[in-house]
Each structure stands twice: as structure tokens, then as C-alpha cells.
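Asker: predicted model and sequence follow; I will ask about them next.
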Amino acid sequence: MKVAIYPGSFDPITNGHTDIIDRGCGLFDKVVVAIAKSESKNPLFSLEDRINLAQSIFKGNEKVEVVGFPRKLTVDLAKDYGACAIIRGLRAVSDFEYEFQLATMNRSLAPNIESIFLTPKESLIYVSSSLIKEISDLKGDISKFVHPIVEQALRASRHLALTSFTKKSSSLIDDRFTNSAFAFIAGLAFSSIYI
């Protein structure tokens, strides 16, 4: 069985990612979608949420396995799953230099594991998780860039963020009002003592 891993943060998973995964399934018997914890990237969705979203999208696809990616070398993860290849998506020429360095380093660490570069279809070449989050934050239409499950999750996270922000702002206003009122009353009391 030919296995490949497709590592990434997938925060959130986009139609560009799913297109790459589908293309990988055409080349390999199994594609392991390895979702990184990505603490340094300050992800919008928790690792568990990102895993659940990807699993929901590929539910019923026997060729796709979605796993959490612990902090370790990608080539070591590939070895754990008996993978012969690491799939990497390329969107633009600007991605190539970094990906080439990564592939060269991975080859020096594990010469028997190939790096396979795939591009999504042209209509998705410019789609990135960062852009999707920004469009979603600005209430733009992301329906053609992500699966409906992801769109719902982004809406829900935006709603939670707004609710949280509103509560914090309201609390801040209450605190400021209380502090200002207290200062005013204290000022009156202070001035009445010395009049």
C-alpha cells in the first residue's frame, strides 16, 4: 500500500486543501492528513476542532485518514505511518523557494521519503486559510472557498468572538463608569472635607 502524508495547520481547511487531498488520493492508496498543533501560529480553531472539521469533510472516504500532528519532524511522522511521500501544496512561485528548502532538508533526513508538490485547480490557486479568515471576519462570502461545515464553523467562531468582545467591552464600560463614578464621588467627598 502506497501511503503519503499531507501535513499542515489547516486553520481552517479550505477547498484548496481538499483539492490537494483529492489529487493525492488519485496518486496514493492512502493519504494521512496530519494536522499540526501550531502553537506558534496562534490558531483560530483548536487542534481538536480542526481534526473534527477535516474528518467531517472526508467522512466515508476510506483513502483519507485525519490525525493530529504532534511536535516532531515531518519525516518521522511519515515513518510512523509507513509513508513513502510527503505531499506539499504549491499555490504560487513564492511558495516554491521555501518548499524546495524543506524538501531538500527532508531528503537529507530521510532519503527514502519523497516530497510531492501538487497544485490545486486554477480557481483555488489563490485561496489560503489566512485570506479565508480575513474575508470571514469582514462578513464576506466564503462559500466557494470552503466546505459548508467550515463556513458554519467560521460564522460560529466570529459570533463567539463578537459576543466575547461585546461582553468584555460592556464590562470595561461598566468598570470605567464605576471607577469614574467612584472618583467623582470621592472627589466630592474630598473637596467637602477641605471646604
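Answerer: Everything's here; your move.

Asker: only C-alpha atoms from now on, for both contacts and neighbour counts.
Answerer: Will do.

Asker: which residue ranges of the protein form helices?
Answerer: Assigned by DSSP state H, the chain shows helices spanning 15-27, 47-57, 74-80, 93-109, 129-137, 148-193.

Asker: same list, those, but as JSON lines with distance to Tyr6 please.
Answerer: Putting the helices of the chain into JSON lines (distance: least, CA to CA, whole Å) gives the following:
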{"stretch": "helix 15-27", "distance to Tyr6": "8"}
{"stretch": "helix 47-57", "distance to Tyr6": "12"}
{"stretch": "helix 74-80", "distance to Tyr6": "9"}
{"stretch": "helix 93-109", "distance to Tyr6": "13"}
{"stretch": "helix 129-137", "distance to Tyr6": "16"}
{"stretch": "helix 148-193", "distance to Tyr6": "19"}
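
Asker: next up, a second structure to put side by side with the first:
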Amino acid sequence: MRNVIYPGSFDPITNGHLDIIKRTAKIFDKVIVAVVDNPSKNPMFTLKERVELIKGATKDIKNIEIDCFSGLLIDYVKGKNISVMVKGLRAVSDFEYEFQMALMNKKLDENIETLFMTTNSKYSYLSSSLVKEVFRLGGCVNELVPDIVIEEMKKKI
């Protein structure tokens, strides 16, 4: 069985994230969307809320599982007994950061592979941070995030 982990903070999940999840789910038997609990960030949504938003946004995708973790990603991946993780790339700047992370993860465990998937070009500018900023300033984010996210963002602001 070919399983993969797609990690991220997903604060909130965007249509760019969904694009990567859907395309990855076509390639692998099972995709674990792993939400990281990173206390150094100041998230809009709690870890539990992010998990629930992802569940709502992906309810029609049958071969995914939503989970969360804290600590090193490599430890989480090894704990799941999976040897592949997928990372989405929007721009060259993403590649530079993710390439460094992939090399560090390879140093920590040479059996873990990182696959890079480029996003659909219509989402190449999209980030969770940008969505939150535009929303807080009164801009329209309707085509950037799932409807469930917009509903929950309205409750937060």
C-alpha cells in the first residue's frame, strides 16, 4: 500500500492546499494530511478547529485521513511507518526553504523521501497568511478558500 503524508499548518486550509490534496490522492492509496501544532506561530484557528475545517473541506475525498502532530515532522512520519511525504511548491522561494527541510530530514532519516508537487498556477500566489490578511482588511476571499473556512473566519473576526 502506497501511503503519503502531506504536512502543514493549514491556518486556514486554502484552495491551493486542496489542489495538492486532491492530486496527491489520485497518486497514492492513502494521504494523511498532518496538521502541525507550531506554538511559535500565532494561528487564527486552534489545532482542533483546523482539523475540523480540513475534514469539512475534504469530506468527498475518500482516501484521506486528517491527523495532527507536534515536534519534528520526521519523527511523526517514522511513527506512522511511512517513507514518503509530499510538499507543495508555489514559487522558487518555497523550493529553497522546502529543499533545505528535505535535506535536513534526509540527514535525520535517509529512508524518508520528500516529493515536491507544484501547485496549479491559479494558486501560485496564494498563502494562508495572505488569505487572513485580505480577510481581516475586508477583502473578498471567496475563490481562495472553501466556503466552510469563510464561515468560520467570519466568526473569528
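Answerer: Ah, there it is. No experiment lies behind these values; they were computed from the predicted model shown.

Asker: could I get the TM-score for this pair?
Answerer: For this chain pair, the superposition-based TM-score is 0.95 by TM-score structural alignment, normalised by the length of the second structure; 157 aligned residues with a CA RMSD of 1.1 Å.

Asker: Glu151 of the first structure reaches Gly140, doesn't it?
Answerer: No. In this structure, Glu151 of the first structure is not within contact of Gly140 by CA atoms under 8 Å, at 10.9 Å.

Asker: related to what we said a few turns ago, can I get the helices of the first structure in JSON lines including mean neighbour count?
Answerer: Putting the helices of the first structure into JSON lines (neighbours: other CA atoms under 10 Å) gives the following:
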{"stretch": "helix 15-27", "mean neighbour count": "20"}
{"stretch": "helix 47-57", "mean neighbour count": "19"}
{"stretch": "helix 74-80", "mean neighbour count": "17"}
{"stretch": "helix 93-109", "mean neighbour count": "13"}
{"stretch": "helix 129-137", "mean neighbour count": "16"}
{"stretch": "helix 148-193", "mean neighbour count": "13"}
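
Asker: nearest to Gly68 of the first structure, out of those helices?
Answerer: Among the helices of the first structure, helix 47-57 comes nearest to Gly68 of the first structure, with 6.7 Å by CA to CA.

Asker: packing partners of that closest one?
Answerer: On a contact count with 3 or more CA pairs under 8 Å, 6 or more residues apart in numbering; DSSP states H and E, helix 47-57 of the first structure meets strand 30-36, strand 64-69, helix 148-193.

Asker: quick revisit: of all the helices of the first structure, which one comes closest to Ser123 of the first structure?
Answerer: With respect to Ser123 of the first structure, and counting by CA to CA, the nearest of the helices of the first structure is helix 15-27 at 8.9 Å.

Asker: got the contact list for the closest one?
Answerer: 4, 6, 10, 31, 33, 63-64, 87, 89, 118-121, 124-125, 127-128, 144-147 (CA atoms under 8 Å, 6 or more residues apart in numbering).

Asker: switch the cut-off to 7 Å
Answerer: Val31, Lys63, Gly89, Leu118, Thr119, Pro120, Leu124, Ile125, Val127, Phe145, Val146, His147 (CA atoms under 7 Å, 6 or more residues apart in numbering).

Asker: that helix aligns to what range in the second structure?
Answerer: Mapping helix 15-27 of the first structure onto the second structure (TM-score structural alignment) gives residues 15-27.

Asker: mean distance between that stretch and the first structure after superposition?
Answerer: Here stretch 15-27 of the second structure, set against the first structure after superposition, deviates by a mean of 0.9 Å using mean CA distance after the TM-score superposition for the first structure.

Asker: okay, the helices and strands packed on helix 47-57 of the first structure in JSON lines with distance to Ser46 of the first structure next?
Answerer: Shown next, in JSON lines, are these (distance: least, CA to CA, whole Å):
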{"stretch": "strand 30-36", "distance to Ser46 of the first structure": "10"}
{"stretch": "strand 64-69", "distance to Ser46 of the first structure": "11"}
{"stretch": "helix 148-193", "distance to Ser46 of the first structure": "11"}
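
Asker: and the ones you listed: which comes nearest Gln101 of the first structure?
Answerer: The nearest among those, by CA to CA, is strand 30-36 at 19.5 Å.

Asker: same for that closest one, what does it pack against?
Answerer: Here strand 30-36 of the first structure touches strand 3-8, strand 64-69, going by 3 or more CA pairs under 7 Å, 6 or more residues apart in numbering; DSSP states H and E.

Asker: nearest spatial neighbour of the residue positioned nearest the centre of the second structure, skipping sequence neighbours?
Answerer: The centre of the second structure sits closest to Gly8, judged by CA atoms, centre = their mean, with a distance of 3.7 Å. Leaving aside its chain neighbours, Gly8 of the second structure sits nearest to Val35 (5.3 Å; criterion: CA to CA, 6 or more residues apart in numbering).
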